[in-house]
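> Just a sequence and a predicted model for now, questions to come.
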Amino acid sequence: MKTALKILIPLAVLVVGVGAMALMILNKPKVKPEPREAPVPMVRVVRVEPQSHQFKVHTQGSVLPRTDIKLVSEVPGKVTAVSRSFAAGGFFNEGEVIVQLDQRDYELALTRAKAALAEAQVRVQREQAEAEVAKEEWKSLGKGQANPLLLREPQLAEAYAAIEFAKANVSAAELDLERTKIKAPFDGRVWTKNVDVGQYLARGEAVARIYAVDYAEIRLPIALDELAYLNLPHTSANGLAGMNGPTVILRARFGNKTHEWTGRVVRTEGEIDPRTRMLNVVARVVDPYGRETKAGEQPLAVGLFVDAEISGTSAEEVFIVPRAAIRGRDEIKLVDQENRLRLRRVEITRIEKENVIITDGLKPGELACISPLDTPVDGMLVRVSENQATQK
């Protein structure tokens, strides 16, 4: 009996539990399925209006001197003095004596040349007197045509030639004496210094490497497809283009500050670089060291690497849209009056760093969507942000 109870009681509990569960399942409330509504994305928009726009072409380059030469000695001699500015980085003016050579040998040579000239002049006077005497004697004693040799005409011509030779020697000695003063051919700066006081220089030996500072030049490579946006100067028959090219703004950072210089494109180089397939244009900045007009400002030093912004041509009645509004290559995201997204193809004339220039496909006052969308679908419903910007 006890064994039967041990078996029947658990079975009874199990049956009651199953029945209770079945009753609960049968009496549970029915769930009515409701359609799921997709969230409407919120987007930011800009209002587009036609406006004029000046294209900018960005490039980079290094600052180069206008002229870079080796200053050489035209006569041999010992260096006796140098200019106080004759040091690497020193500035000098046109005509300033940079290096002085020993003049004593050349002064002696000039004295000898002048003495020889005086002797030649005395010889001419003597020959002139003797020629006059010969003429008078022939008139008194001679008959017929006199021999030029008897009239001392060849001797007189030789004396005159000796004078010209002596004058040339004097000029050469004066020129050599002047060349002992090695002068600056232009306003410039010393790049490297090669000699100092006490050193002997041979003819043609380099004294220093110098460069001009009246203006600096910057070679700027331009991609071929960017040339359409520039009005570049054409080189004239005399090889010069002048200062009528587009304006260039140069920028470089020194520490935490950005400095700017203004110049102009003055010419283009003669060929397209075969390696980069770019055309180099040359920009010029006048007085890069501020010696005349901009004292105290940061100089545009030779060798400095700069970013350049070249002012290009202008376009009228174009739409300037942020790049975020463009989908793919030529499709723009718009929001219509019913707050629905519209995808439309437009004609893009140029893609810049932050904006896209559109010439056709938009109407004034339309709203361009600049918010990123994962899967934009034409006609989808969107919510426009209340703090929408207006394109200026």
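Sure thing, it's come through.

> From now on I want contacts and neighbour counts done on CA atoms only, so please keep to that.
Noted.

> Distance-wise, check the most centrally placed residue in the chain relative to S311.
Closest residue to the average C-alpha location of the chain: I218 at 2.5 Å, with Cα atoms, centre = their mean. Relative to S311, I218 is positioned 16 Å away (Cα to Cα, to the nearest Å).

> Helices of the stretch 1-150 of the chain, start to end?
Counting by DSSP state H, counting those that start in this stretch, the stretch 1-150 of the chain has these helices, from start to end: 2-26, 104-141.

> ok, structure two:
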Amino acid sequence: MAQESSTLANIARGLVALLILACGVAGMAAMVVYGTKEPPLVEPEPLRPPLVEVALVEPQEERLDIEVDGVVVPRREITVAAEVGGRVIGKSDVCRAGKFVRQGTLLIEIDPRDYDIEKRRLEEELKQAEATLEELHVEETNTQELVKLAEDALVLKRREIARLEKIAEQGKDYVTESQLDAERSNELVARNALVTLQNQLRSIQSRRGRLNAARDLVRANLEKAALSLERTRITAPIDGMIVRDFVEVDGYVAPGTMLAIIEDVSKSEVRCNLRMDQLYWIWNQGRNNETAPSVSGTGQDYLLPPTESTIVYKLGEQEYLWSGTLARYDGIGLDETTRTVPCIVVVDKPNEVRQQGESSASPARGPRALVRGMYVKVVAHAQLDTRLLRVPERAVQPGERGNRVWAVRPDTSGSASPNEGLLDEIAVKVISVTDEDALVRVIEGNLAPGDHVVVSPMVSADEGMRVRVVVQSENAR
């Protein structure tokens, strides 16, 4: 019985092995049969042109804004110095650093007593000189009268001698030689008296010249003394701010001692540096600028055409604006370190400030005036006579021959989709970059406002290559 059960188990295992083997053979047969069939043919999709993002080319207005950094400097500083020496007896409260003064305001007073005494002494000397001249005038008048009398007496003596000589010629004994000699002697006395008086008159006239010169010298010294007395009161020569003061009451000052420094605040200046490529546009617009200064000869070649400018000072998130004029060079030539040209912007009204977005000056919650030391931005508004275009900065690509942009032209072949076009390479020169836009001038090619230029990066690009176009949104720009 046990032997019979063992036999049945062996038969079962054999059947299972045969079944597994049969399934393996059937699988191999199926793979051989069905594996030799060819896969179905799938046609490849056609290559599509690369997708690029484009933006519109915009025209630039008739002016070009040139932005540079600058610093505010005083237009002029006046050094107030003592012109006479002495002890300081008074100092005005406004003669302090940081105070504003009006022209003519008394600042410092020097002890005037010595100069007042000198003035009064010279006034008395002048009176004495004028009195001496008056006495001389009287003496001259009297002498002139005596000269006239002496001349008349001499005439009478000569007539008497002539009458006696005529009688003697008639041979009569009425006139003797002794009488004639006596009359001739009297005539000599009268002549001598006349000559003496004439000499006195000439001496008086000579003395008059000397006394006039002495009086004029006293008068000049008196004017100098009066001027010195006046200079003991030092006043402000201009309207301005006291930058520094150097003396106090009871201090001694000598002629030339520095008393204070006053800064002229009626106008301000901004010192900035322009690159030569920026100056090109200033010079170019100056050719047609009616406000350019008229200077004969070669002097015009060394002047900067006046250019309207805006001064911008940023405080926090707010910007404050002043109107100015790019007026002149600060010296001549280029700065050796930066290779830029120093220039000066003149602000005629430094206290007229307006906030960004306002058209006229108004009280600002910020700086009320443009003062020295402010670091500002200068925007010079150059008038253009050359057409410029505004494109996104991303559209400008470097090339072997300089900068370039890729314009997308319509495909007129008729086989292109509506959103496809052909690339056109345009050589440009970048004039300036502001925010995310670049101002360019076309060097070679044709580019006009309203054209589309590529702003997205491209792996490769060739002239005439077909591309698909998607227009950049205004917000993205």
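Nice, thanks for sending it over. These numbers come from a predicted model, not from an experiment.

> about what we covered before: looking at the helices of the stretch 1-150 of the first structure, which is buried most?
A comparison of the helices of the stretch 1-150 of the first structure by mean neighbour count, using mean count of other Cα atoms under 10 Å, puts helix 104-141 on top with a mean of 16.

> Kindly calculate the angle that the helix or strand just after that one makes with helix 104-141.
Toward the C-terminus, helix 104-141 of the first structure is succeeded by helix 153-179 as the next helix or strand (DSSP states H and E). Calculated by axes from the mean of the first three to the mean of the last three Cα atoms, to 10 degrees, helix 153-179 of the first structure forms an angle of 160 degrees with helix 104-141.

> Other residues contacting the strand ranked longest in the first structure?
Among all segments of the first structure classified by DSSP state E, the strand with the greatest residue count is strand 305-322. Contacts to strand 305-322 of the first structure, defined as Cα atoms under 8 Å, 6 or more residues apart in numbering, come from residues 48-63, 220, 229-231, 246-252, 354-360, 362, 368, 370, 391.

> From A113 of the first structure, how far out is the residue mapped onto L217 of the second structure from the first structure?
With TM-score structural alignment as the matching criterion, the partner of L217 of the second structure in the first structure is F165. Here F165 of the first structure is placed at a distance of 10 Å from A113 of the first structure (Cα to Cα).

> cool, and A159 of the first structure?
Relative to A113 of the first structure, A159 of the first structure is positioned 16 Å away (criterion: Cα to Cα).

> Just tell me what K127 of the second structure corresponds to in the first structure.
Matched by TM-score structural alignment, K127 of the second structure corresponds to A118 in the first structure.

> whoops, V73 of the second structure was the one
Residue correspondence, TM-score structural alignment: V73 of the second structure in this structure matches L64 in the first structure.

> That match against E217, yeah?
Yes: using Cα atoms under 8 Å as the test, L64 of the first structure is close enough to E217 to be in contact (5.2 Å).

> Comparing these two, which residue is more hemmed in?
Using other Cα atoms under 10 Å as the criterion, L64 of the first structure and E217 rank with E217 on top: 24 against 20.

> Which residues lie in contact with the nearest residue to the more buried one once chain neighbours are set aside in this structure?
Of all residues not flanking E217 of the first structure in the chain, R284 sits nearest, at 4.6 Å (Cα to Cα, 6 or more residues apart in numbering). Contact partners of R284 of the first structure, counting by Cα under 8 Å, 6+ apart, are Y215, A216, E217, I218, G263, R264, V265, V266.

> would a markdown table of those residues with distance to P185 of the first structure and secondary structure be doable?
Supplementary listing: the contacts of R284 of the first structure in a markdown table, determined by distance: Cα to Cα, whole Å; DSSP: H, G, I helix; E, B strand; the rest coil:
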| residue | distance to P185 of the first structure | secondary structure |
| --- | --- | --- |
| Y215 | 15 | strand |
| A216 | 17 | strand |
| E217 | 19 | strand |
| I218 | 23 | strand |
| G263 | 25 | strand |
| R264 | 26 | strand |
| V265 | 26 | strand |
| V266 | 24 | strand |
